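**Q** coordinates only, sequence not included:
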């Protein structure tokens, strides 16, 4: 049975004081739930976040990692550094990394390989831009991103993979793929994984939706059979909104 997951990507928000306050608020207000909660603060606040969430059943993720084990890469963070402070989940391939930092599918595939060598769980992000959907090329774009980024992996590697479909046109824009659009793509993704890796892996794979999920639309989006949770941006910065989204699975 696949896991329901709600992950909050905090991006470049919250200093340490604000990080501690938000985490304490989330922990205090969290209700009993079978949904896994993940938070991804900035690099400088990861160690503190691990300390604060210890014993809370909230997991901490990094927003990125470098593909090398170490070396002369000024400003970068390695997978080994992350696991050393207790961070065992990492977001890779986010659309902002692809767009602003020019990360290619090949580079992201290398990052995935390095993270998996350190037994990290990877939340692998992918999705089409508006122009791709307008010309009905969105399925092709998603397929190529998955094939180039993940389909070199062995079957055993998929136990540490979570997929996050994020239509780029619905990130931070207020636009959201309709629940039916999300389900259509998630079903396509699951069937694509099944063709390559078989029914068991595809059926156990958690596929998250990322793109302007809010408390007022989470329940309907999460009700779809192939949507297993969300990768949340702006709404994750408010404890009430974030936990209301988590409760989208419980209502």
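**A** Now that the structure is in, tell me what you want to look at. These numbers come from a predicted model, not from an experiment.
**Q** CA atoms for contacts and neighbours, from now on please.
**A** Will do.
**Q** the residue nearest in space to the middle of the chain in helix, strand or coil?
**A** For the chain, the residue sitting closest to the mean C-alpha position, by Cα atoms, centre = their mean, is residue 123 at 4.3 Å. Using DSSP: H, G, I helix; E, B strand; the rest coil, the three-state assignment for residue 123 comes out as strand.
**Q** ok, it touching residue 108?
**A** No - taking Cα atoms under 8 Å as the definition, residue 123 is not a contact partner of residue 108, at 11.6 Å.
**Q** intersection of neighbour lists for those two?
**A** Jointly contacting residue 123 and residue 108 under the rule Cα atoms under 8 Å, 6 or more residues apart in numbering are residue 92.
**Q** so which residues of this structure form helices?
**A** Across the chain, reading from the start of the chain, the helices by DSSP state H fall at 16-29, 46-53, 79-84, 95-100, 105-117, 130-134, 138-150, 179-197, 199-204, 215-222, 239-246.
**Q** relative to residue 170, which of these is closest?
**A** Between residue 170 and the helices of the chain, the tightest spacing by Cα to Cα is seen for helix 130-134, at 8.6 Å.
**Q** that closest one: which residues count as buried?
**A** By neighbour count, with 16 or more other Cα atoms under 10 Å as the criterion, the buried positions of helix 130-134 are residue 132.
**Q** residue contacts, the residue nearest to residue 12 when sequence neighbours are not counted?
**A** Closest residue to residue 12 in three dimensions, ignoring its sequence neighbours and counting by Cα to Cα, 6 or more residues apart in numbering: residue 42, at 6.2 Å. Applying Cα under 8 Å, 6+ apart to residue 42 gives the contacts 10-14, 62-63.
**Q** if we go to 10 Å?
**A** When the contact criterion is Cα atoms under 10 Å, 6 or more residues apart in numbering, the partners of residue 42 are 9-16, 19, 49, 61-64.
**Q** just the buried residues from those residues, in ChimeraX please.
**A** The ChimeraX selection below is limited to those of those classed as buried (16+ other Cα under 10 Å):
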select :9,10,11,14,16,19,49,61,62,63,64
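**Q** alongside the first one, take a look at this:
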């Protein structure tokens, strides 16, 4: 019988189109690496640099103590696709996580079908797909649940239960990204429970419980503990704060301490 292990909490720093040069990227990563130190392996810390910097960051983290993610992927393996990057290219430079369907890419025309194809190629190659979902606005009628449900159903169409160990969902309400606004821990918990029910209906309860659900949207040190404790998330997709080494490592350390407290209770 196939059994999926309970995964570690996951924190991904999405650098987006930052910093401006490889020298600055090198310094940013080294500052994060040195501040983070030799932590116990209780969580998985990951950074997602722009494509041109991935090889250099991989060289600076040979043990993969801090993992590598790509910010996007193209669903074809090779061919005449100017400007695109394939999964095999990313794997060859040490990438083990791929962010799929980020709201900023959806806003520039990425469709549910594109995201479905991206998820399929990532999972086929036993790489972790970090699938982003989230509503543009939070209305009083609860229509945002339907938005998130449609995104999840489209992205995970045809995904097999045996592939779920490579699936992470990142709930990122669009109205909270880069705005300084954050969903309340209670709102996040409500969405987490909703997503878990969707996954239970699609797969089964045991599988649903083991899929990590991250939160993204103006994540900072001051709100991580409440989001972990009350929101019951399994980690974070961090944007702007991941460009500030002290802030990002503080977020990582908060998650490490949360795991310690959870294990001691």
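**A** All right, it came through fine. All values derive from a computational prediction rather than experimental measurement.
**Q** what do we get in structure 2 for the residue nearest to residue 12 of structure 1?
**A** Using TM-score structural alignment as the criterion, the counterpart of residue 42 of structure 1 in structure 2 is residue 50.
**Q** gap between that match and residue 147 of structure 2?
**A** Using Cα to Cα, to the nearest Å, one gets 29 Å for the distance from residue 50 of structure 2 to residue 147 of structure 2.
**Q** a markdown table for the helices of structure 1, including distance to residue 172 of structure 1?
**A** As requested, those are exported to a markdown table (distance: least, Cα to Cα, whole Å):
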| stretch | distance to residue 172 of structure 1 |
| --- | --- |
| helix 16-29 | 21 |
| helix 46-53 | 24 |
| helix 79-84 | 27 |
| helix 95-100 | 11 |
| helix 105-117 | 22 |
| helix 130-134 | 13 |
| helix 138-150 | 19 |
| helix 179-197 | 17 |
| helix 199-204 | 29 |
| helix 215-222 | 15 |
| helix 239-246 | 15 |
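**Q** which one of those lies nearest to residue 232 of structure 1?
**A** Minimum separation from residue 232 of structure 1 across the helices of structure 1 (Cα to Cα) falls at helix 239-246, 8.0 Å.
**Q** now do the contacts for the aligned residue in structure 2 for residue 4 of structure 1.
**A** Per TM-score structural alignment, the equivalent position to residue 4 of structure 1 in structure 2 is residue 9. Listed by Cα under 10 Å, 6+ apart, the contact partners of residue 9 of structure 2 are 42-45, 212-214, 233-236, 255-256, 258-259.
**Q** so how far is residue 136 of structure 2 from residue 9 of structure 2?
**A** In this structure, residue 9 of structure 2 and residue 136 of structure 2 are 26 Å apart, going by Cα to Cα.
**Q** what's the match for residue 242 of structure 2 in structure 1?
**A** With TM-score structural alignment as the criterion, the equivalent of residue 242 of structure 2 in structure 1 is residue 236.
**Q** typed the wrong thing, it's residue 62 of structure 2
**A** In structure 1, the residue paired with residue 62 of structure 2 according to TM-score structural alignment is residue 54.
**Q** and what of residue 89 of structure 2?
**A** Counting by TM-score structural alignment, residue 89 of structure 2 lines up with residue 81 in structure 1.
**Q** correct me, but that match touches residue 70?
**A** Yes - Residue 81 of structure 1 lies in contact with residue 70 (Cα atoms under 10 Å); the separation is 9.2 Å.
**Q** so who does residue 85 of structure 1 touch?
**A** Contacts for residue 85 of structure 1 (Cα under 10 Å, 6+ apart) come out as 46-48, 50-51.
**Q** conserved subset of the residues you listed in structure 2?
**A** For the contacts of residue 85 of structure 1, the aligned pairs still in contact in structure 2 (both residues aligned by TM-score structural alignment, their matches' Cα atoms under 10 Å) are 46-48, 50-51.
**Q** quick one, which of those are buried?
**A** Neighbour counting by 16+ other Cα under 10 Å classes 46-48, 50 among those as buried.
**Q** ok, residue 121 of structure 2 - how many residues close by?
**A** The local packing count at residue 121 of structure 2 equals 20, with neighbours defined by other Cα atoms under 10 Å.
**Q** and it, what's its match in structure 1?
**A** Residue correspondence to structure 1 (TM-score structural alignment): residue 121 of structure 2 is matched to residue 114.
**Q** distance of residue 159 of structure 2 from residue 7 of structure 2?
**A** 18 Å.
**Q** more neighbours: which of those two?
**A** Summary of the neighbour comparison: residue 159 of structure 2 and residue 7, criterion other Cα under 10 Å, with residue 159 having more neighbours (18 against 14).
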